[in-house]
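sequence plus predicted model, see below.
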Amino acid sequence: MEESLEDAKEEIKRVDHLFYVSLKYTRTVDMMRSMIGRLISTFDYGMLSLLKYSKEKKKTNEIPETPISKCELLKEIYEETNIKKYMDLYLLLRKLMKSPYTKKEEYRRHVTMISQIGDKKVDTNIDILKEYYEKTTKFVSFVQQIIREG
């Protein structure tokens, strides 16, 4: 449990570097996708940490294998908290990574990844990535708070 939480914190440090150093100088969609991948890894570690904690506290008997079932179980166990918005962001990030995309204005400030999710287009630029990064950081703090208070 603690190990997974530490892994999540380490991933957040890597995302921080990608955002403030690598993306600043390269401004490519590939760098944006790398950052999204790290955000997903951070969520994976945070969710695993919460699930291990829940199992330890006898709130669940087993830890599901698939990411979607992990999300559903966490929403069920921690429904009184605001975990739903974090799980929705996690699922959106996964969809962004799996969906087809195009690049716009690479090597410029307004570099944008345009993804096709279902029948709608989703634009992801540096400002939106910063929001995702900040929400992911809040998720790690949220997990840490639940484990420490428990």
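Happy to help now that I have it.

going forward, measure contacts and count neighbours with C-alpha atoms only.
Noted.

so Met32 makes contact with Leu23?
Yes: counting by CA atoms under 8 Å, Leu23 is a contact partner of Met32 at 7.1 Å.

I'd like the distance from the residue of the chain positioned farthest from its centre to Leu51, if you could.
Ranked by distance from the centre of the chain (CA atoms, centre = their mean), the top residue is Lys58, with 25.9 Å. As for Lys58, its distance to Leu51 is 10 Å (criterion: CA to CA, to the nearest Å).

what does Glu76 give?
According to CA to CA, Glu76 stands 12 Å off from Leu51.

next up, a second structure to put side by side with the first:
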Amino acid sequence: MEEALYNAFEELKRVDHLIYVSLKYTRTCDIFKSIIERLVNAIDYGLDALLKKLEQDKKIYEIPDQPGMKCSVIRQHIDDPDLHKIIDFYLLLRQMNRAEFARAREFRRHVTMTLVIQGEKVEVNIDNITEFYKQTKDHLAYMRKLTIGT
């Protein structure tokens, strides 16, 4: 459980570096894709920690491998609206990670990655990706509080 949380916060450190160092000098959609992938990994580690806590408390007997199953098991056993919002955010990031995208204004301050998710156009720029990072950081702090209480 602690190892999964440790891995989650290590992924956040990598995202921090990508946003505040790599993105400053590179400004490409490839950096956005890498950031989204790392955010997905970080939340995935957090969900693993929650599942290990449920297994430790003998509420579940086996931890599922598929992300969709992980989310549904957590929704079934933990009735927390904030956690459900985290899961929805995680599923959105996963869709963003898999979606086809178009590049615009690369190598400029207003670099934009345009995605189509469920028929809806979503634009990702430096401000959005930074907000996703801050949300993920808050979500992982909340998951840490749920699992180990600090």
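That came in fine, so what should we check first? As the structure is a computational prediction, the values presented were derived from the model and not from experiment.

TM-score for the pair, please.
Aligned and superposed, the two chains score 0.95 in TM-score terms (TM-score structural alignment, normalised by the length of structure 1); 150 aligned residues with a CA RMSD of 1.3 Å.

all helices for structure 1, in order.
Secondary structure of structure 1 by DSSP state H: the helices cover 2-17, 23-26, 29-56, 67-77, 83-98, 126-149.

for Arg108 of structure 1, which of these is the nearest?
With CA to CA as the measure, helix 23-26 is the member of these nearest Arg108 of structure 1 (8.7 Å).

in structure 2, what range does the closest one match?
Alignment of helix 23-26 of structure 1 against structure 2: residues 23-26, by TM-score structural alignment.

list the contacts for Lys99 of structure 2?
Careful, residue 99 of structure 2 is Ala and not Lys. Counting by CA atoms under 8 Å, 6 or more residues apart in numbering, Ala99 of structure 2 touches Leu115, Val116, Ile117.

of these, buried ones?
The neighbour count (16 or more other CA atoms under 10 Å) marks Leu115 as buried among the contacts of Ala99 of structure 2.

specify which member of the contacts of Ala99 of structure 2 is nearest to Ile87 of structure 2.
Set against Ile87 of structure 2, the nearest of the contacts of Ala99 of structure 2 by CA to CA is Ile117 (16.8 Å).

what residue of structure 1 takes the place of the closest one?
If you follow Ile117 of structure 2 across to structure 1 using TM-score structural alignment, you land on Ile117.

now do the same contact list for its match.
Lys95, Leu96, Ser99, Pro100.
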